[in-house]
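Trainee: Structure here, sequence nowhere to be found:
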């Protein structure tokens, strides 16, 4: 027979109401009594009825995490940071993968609302107005990770993507390179990935180097985009001596395409990636990259969201974490 809340109360020598207060983390219970209840719960192996508890408290201790591409090495590391924090505070996680599909994102938001999640960590491939309107309509407590909405209405945890690719491009310019290409996401997209092109463009303009559209290619952050991009750039007949990529996967595809053309990295073309996923250091040549603090982005965002859920003040609404340019063999 399953253990009930009455059994816990009897074992701890307290009322059912006191056990309920401990389970719902209501502060009026003193530490000594709380310990008696917790010890009784452990001894009896009691597990509260989550459905009944959520109907009473309107809380499920569950958080939804929405990512655009779980196959990317970037997002699992962010999720790991978020989940580690959620475990500390006894929250469960529901993970949703949108596959870069805006309609799928909206459907998942509706599903998470139906599941009565307490909040959502939202990593979006595109922050369309109608999606933001849906978040407001559903009244979902939401923290953005990696991307910030244009009005800054939702709390967020990001890096300065413009500054990051500016630093990467300037690094190549300082090496005396002039024919620097860029391969990444469409520059018109409403997300952090599009901002990376802006940093590249800004660095070139400051150095009085003409931005040559023949040296740019926009599609996705996958490795095949890097491969296709190099073939497209080289087919224009333009000289290429440096390349900034929107992700490490793009850099890997680009390096493979250059290798297939008999072009050496870094001797002929120096290549910089973005994110610092683990494979970047194992690839040949090891990839110079802009490192995002992936784990910290997830953990900071989750701490912020849990504070918001519990109606506690947050130190700031928008966190901009530090990036780092890591030099490896692809630029030496």
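Mentor: Everything's here; your move. Values in this document were obtained by computation on a predicted structure and should not be read as measured data. Residues are numbered from 1 along each chain as shown.
Trainee: When you work out contacts or count neighbours from here on, use the C-alpha atoms and nothing else.
Mentor: Will do.
Trainee: Which residue is the nearest non-sequential neighbour of residue 324?
Mentor: residue 291 (5.1 Å; C-alpha to C-alpha, 6 or more residues apart in numbering).
Trainee: And the helices in this protein, which stretches?
Mentor: For the chain, applying DSSP state H gives helices covering 5-12, 16-23, 31-44, 50-57, 74-88, 102-114, 129-138, 161-174, 192-206, 223-235, 248-260, 294-309.
Trainee: Adding distance to residue 151 and mean neighbour count, write the ones you listed out as a markdown table.
Mentor: A markdown table is the format used below for these (distance: least, C-alpha to C-alpha, whole Å; neighbours: other C-alpha atoms under 10 Å):
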| stretch | distance to residue 151 | mean neighbour count |
| --- | --- | --- |
| helix 5-12 | 47 | 18 |
| helix 16-23 | 38 | 17 |
| helix 31-44 | 44 | 16 |
| helix 50-57 | 32 | 12 |
| helix 74-88 | 24 | 19 |
| helix 102-114 | 19 | 17 |
| helix 129-138 | 10 | 14 |
| helix 161-174 | 17 | 21 |
| helix 192-206 | 14 | 20 |
| helix 223-235 | 31 | 20 |
| helix 248-260 | 29 | 23 |
| helix 294-309 | 19 | 22 |
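Trainee: this is the comparison structure:
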């Protein structure tokens, strides 16, 4: 005869085992309220709960508190090397407060984005961090007045309808342009990201502003727009840029993947970097220091972006007003893909 399954351990069982009140056990086992309990008592309760095999009943807790304890995060490209450090920063803060995350990939598809947000709202997430917004994003209109607060990350929308955590892209691209002009380059092209995204638009604006400030003639600062922030679209844009500008000595790519697409073109066309053409990227994604040549790029503080986005979201969940955006200061990292012309 098979053994009967054990009944689940309850908060009452933990309270009896530790000799403290039920409400004290409840506070001690909730990361968001644990600080209300004396540290030595909280530690004893946590250890007792662990030894008894106590597992919180999330469904019961949700019914009682009207909160799911879950935050949704939407990214535009799950395969991008940009997002793992950002997601680690998000989880670092959320886990401390007892929240779990659901991460979904919009794949830059508006209909898929809409379905993901609808599904997360149906599951009653307590908040959303969205890294997949476009400048004129009609999908945001459907959810901004909903019960779950929203924070935008890495990208923002044209109207500033939700707080956003961003890298200062205008400053960042300016750092790349100034690095190249400091080496002596005066014919610098830009491969821009999609104009429908705040990152593409801001980095293009930063390129044009820096070139104007440095008195680079309009004819010597050509721009080609890539259809996406991908290696393949970077390759296509690079072919066009080089064909149209035979005297070009440097390229400012709107992100690292576009720069890697340029590396592919250099290899195909026998162009030696940086002897023939220098190039800079943007983001300082993982492994950009081990490609050949190691890529000079603009470093954005990815983990800090996740930390800030989750901090703001937690404040909004708690009912605090968090107006305005946060701009993180980027840093230029010089490596071996840039040299004097």
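Mentor: Thanks, I have the structure now. On a predicted model such as this, the values are computed, not experimentally measured, just so you know.
Trainee: hmm, back to that, looking at the helices of structure 1, spot the one closest to residue 215 of structure 1.
Mentor: helix 223-235 (5.4 Å; C-alpha to C-alpha).
Trainee: so where in structure 2 does that closest one end up aligned?
Mentor: Under TM-score structural alignment, helix 223-235 of structure 1 corresponds to residues 231-243 of structure 2.
Trainee: Now that stretch on structure 1. Mean distance?
Mentor: Here the mean offset of stretch 231-243 of structure 2 against structure 1 after fitting is 1.7 Å, by mean C-alpha distance after the TM-score superposition for structure 1.
Trainee: Pull the residues that contact that stretch.
Mentor: Stretch 231-243 of structure 2 is contacted by residues 189, 191, 222-228, 248, 257-265 when judged by C-alpha atoms under 8 Å, 6 or more residues apart in numbering.
Trainee: and residue 165 of structure 1, what pairs with it in structure 2?
Mentor: Checking with TM-score structural alignment, residue 165 of structure 1 has residue 173 as its match.
Trainee: Residue 253 of structure 2 versus its match, what's the distance?
Mentor: To residue 253 of structure 2, residue 173 of structure 2 is 9 Å away according to C-alpha to C-alpha, to the nearest Å.
Trainee: OK, contacts around the match of residue 165 of structure 1?
Mentor: 203, 206, 207, 210, 252, 282, 298.
Trainee: what does residue 283 of structure 1 align to in structure 2?
Mentor: Per TM-score structural alignment, residue 283 of structure 1 is aligned with residue 291.
Trainee: Over to residue 184 of structure 1?
Mentor: Using TM-score structural alignment, residue 184 of structure 1 pairs with residue 192 in structure 2.
Trainee: Residue 124 of structure 1 now?
Mentor: Checking TM-score structural alignment: residue 124 of structure 1 goes with residue 132.
Trainee: Compute the distance between its match and residue 153 of structure 2, please.
Mentor: Taking C-alpha to C-alpha, one finds residue 132 of structure 2 at 8 Å from residue 153 of structure 2.
Trainee: what residues do these two have in common as contacts?
Mentor: Contacts common to residue 132 of structure 2 and residue 153, judged by C-alpha under 8 Å, 6+ apart, are absent.
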